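Trainee: dropping the sequence and predicted coords here.
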Amino acid sequence: MRHVDKVRTYLNRPDKPAFSVHELYALGIPPSYAKVLVHTLLSRGEVVRLRKGWYSFHKDPLVFIYTLPPHTAYYGLGFAAYLHGAWDQVPNPEVLTYAAPRKVRAGVYTVLDTPLVVRRISRKLFGSYTLVRYGDWSLPVSTPEKTLTDLYYFDYPFLDEILPHLLEKTRPEAVKAILEEYPYPRSVKRKVLKALKANSASSFEL
């Protein structure tokens, strides 16, 4: 089939976790033929669909985040806690993003039979993430301190289970800096500071 080798050469690379259908157009492939080409690659199992208009040669649901504009999203909440070694459970990946709804809608996506949750976060509350090496890629993941505050902000259902282990991996001064920098609701700030205080008292008693 025409253009298949070109697509494999340019888009099936370790440094290319995901690609959009518009990149096929940029390779000189007509829109009508691009749809046929993608359908063929999907039926052969060479690529997987990540979401509308986005695909990957890599069989890993975590490449989903590369379908979003750079610096607009990170993996957070329970999944970030898991990546930081603060939770033994392997939760569904959760992406926090301020990308415009026209770029990606909030909700649950299924990639390779894995439910992946996209949550909206205000741009004012977005930040404090780090890059975690994952194979050939660097995944944006909220820091332990930002994970802690986001867990309270989103009223995460497994917070009590995660909290003791996550607090061990946070730096109190970094948490306080986040509470000063980002406009979280006062109720969230009070809960986070209360957790820090309780953990400090517990550590002192030990």
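Mentor: Received it, and whenever you're ready, just let me know what you need.
Trainee: can we go C-alpha only for contacts and neighbour counts from here?
Mentor: OK.
Trainee: for this protein, just list every one of the strands.
Mentor: 19-20, 48-51, 54-56, 73-75, 94-97, 107-111, 114-120, 129-134, 137-142 (DSSP state E).
Trainee: which helices and strands does the shortest one pack with?
Mentor: Translated: strand 19-20. Here strand 19-20 touches strand 54-56, going by 3 or more CA pairs under 8 Å, 6 or more residues apart in numbering; DSSP states H and E.
Trainee: let's see it at 10 Å
Mentor: Applying 3 or more CA pairs under 10 Å, 6 or more residues apart in numbering; DSSP states H and E, one finds that strand 19-20 contacts helix 4-11, strand 48-51, strand 54-56.
Trainee: quick one: closest of these to P144.
Mentor: Nearest to P144 among these is strand 48-51 (27.3 Å), distances taken as CA to CA.
Trainee: that older thread, who wins for proximity to R119 among the helices and strands packed on strand 19-20?
Mentor: strand 48-51 (15.2 Å).
Trainee: before we go on, here's another structure to hold up against the first:
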Amino acid sequence: MHVEERKEEEGSNEQELGVLLGEYGALKSEQSARIGFRDNLLYVTVGAVGAVTSVALGGFGGSGGPMHAAFLVVPWVTAILGWTYLVNDQKITAIRMYVEDELAKRVKRSAKARQAVFAWEGFHRRDGRRKLRKWVQLGIDLGTFVAPGLCALAAYMVHLSADKRSPTWYVSALMLVEAVVLVVLAALFVDHTREASRPKPR
């Protein structure tokens, strides 16, 4: 009787382990896809800002001349792409934390392992320069997704000043909204970096 119960328990554990390992594989595939998508957003943003800026400074070609109002498009482009980048980065971090803090424990218990499983999830983040890298990455993110938008707003104001003109009320309102959106986005990037670089409690 005990032998049958033991076999049933072992079969149940193997089935549970298979499900957990399947979940791990699916999560790592999603994480890998999100990492690729997130990293490509940096290049997309640089290209988009360059394209819009070239229109603002040189127009569409021919004799049309510069279209300085295009500067007002840059903050929206960088804010939308920056938000998408940030959301993906948060999901990547959340998957890593779930695998390390929850799934690894369940797999270890189901497999009756003596040593930690999925150890790489935490091992590669233990070097002393990780916190520095996170803050350097923050600088790159702000320089990619926030600074161009603020610079574009400043460039548009410089253009108006050179022409001795003032923005209309609706343009002023638009610029204010864009500036607020970029500042909020910057604060979200800083908060995410602070959370991601915080050492795991022992």
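Mentor: The structure has been received and is ready for your questions. Owing to the predicted nature of the structure, the values given are computational and were not obtained by experimental measurement.
Trainee: drop the TM-score for these two in here.
Mentor: The TM-score (TM-score structural alignment, normalised by the length of the second structure) is 0.26; 83 aligned residues with a CA RMSD of 5.0 Å.
Trainee: go through the strands of the first structure and pick out the most buried.
Mentor: strand 73-75 (a mean of 26; mean count of other CA atoms under 10 Å).
Trainee: tell me what it is packed against?
Mentor: helix 77-83, strand 94-97, strand 114-120, strand 129-134, strand 137-142.
Trainee: so how far is V38 of the first structure from the nearest residue in space to R120 of the first structure that is not next to it in sequence?
Mentor: For R120 of the first structure, ignoring the flanking residues on the chain, the nearest one in space by CA to CA, 6 or more residues apart in numbering is T97 at 5.3 Å. Computed as CA to CA, to the nearest Å, the T97 of the first structure to V38 of the first structure distance reads 27 Å.
Trainee: picking up where we left off before, any idea how far L37 of the first structure is from the residue nearest to R120 of the first structure?
Mentor: 31 Å.
Trainee: before we move on, what about Y82 of the first structure?
Mentor: Y82 of the first structure is 38 Å from L37 of the first structure, where distance means CA to CA.
Trainee: so in the second structure, which helix runs the longest?
Mentor: Secondary structure assigned by DSSP state H gives helix 2-58 as the longest helix of the second structure.
Trainee: which secondary structure elements does the very next helix or strand once past it contact?
Mentor: Using DSSP states H and E, the helix or strand that follows helix 2-58 of the second structure in sequence is helix 74-98. Where contact means 3+ CA pairs under 10 Å, 6+ apart, helix 74-98 of the second structure is packed against helix 2-58, helix 120-123, helix 130-145, helix 147-162, helix 169-197.
Trainee: got the buried residues for the helix or strand just after helix 74-98 of the second structure?
Mentor: With elements assigned by DSSP H and E, the helix or strand that comes after helix 74-98 of the second structure is helix 104-111. Neighbour counts using 16 or more other CA atoms under 10 Å place 104-108, 110-111 of helix 104-111 of the second structure among the buried residues.
Trainee: and helix 104-111 of the second structure with helix 74-98, angle?
Mentor: Helix 104-111 of the second structure runs at 30 degrees relative to helix 74-98, counting by axes from the mean of the first three to the mean of the last three CA atoms, to 10 degrees.
Trainee: tell me what helix 104-111 of the second structure is packed against?
Mentor: helix 2-58.
Trainee: F204 of the first structure versus L193 of the first structure, what's the distance?
Mentor: Counting by CA to CA, the gap from L193 of the first structure to F204 of the first structure is 16 Å.
Trainee: more neighbours, the two?
Mentor: Under the criterion of other CA atoms under 10 Å, the comparison of L193 of the first structure against F204 puts L193 first, with 16 against 8.
Trainee: these two touch, right, that one and A174?
Mentor: No. Taking CA atoms under 10 Å as the definition, L193 of the first structure is not a contact partner of A174, at 11.9 Å.
Trainee: can you redo the buried residues of helix 104-111 of the second structure as JSON lines with distance to K131 of the second structure?
Mentor: As requested, these are exported to JSON lines (distance: CA to CA, whole Å):
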{"residue": "A104", "distance to K131 of the second structure": "24"}
{"residue": "K105", "distance to K131 of the second structure": "26"}
{"residue": "R106", "distance to K131 of the second structure": "29"}
{"residue": "V107", "distance to K131 of the second structure": "29"}
{"residue": "K108", "distance to K131 of the second structure": "29"}
{"residue": "S110", "distance to K131 of the second structure": "34"}
{"residue": "A111", "distance to K131 of the second structure": "34"}
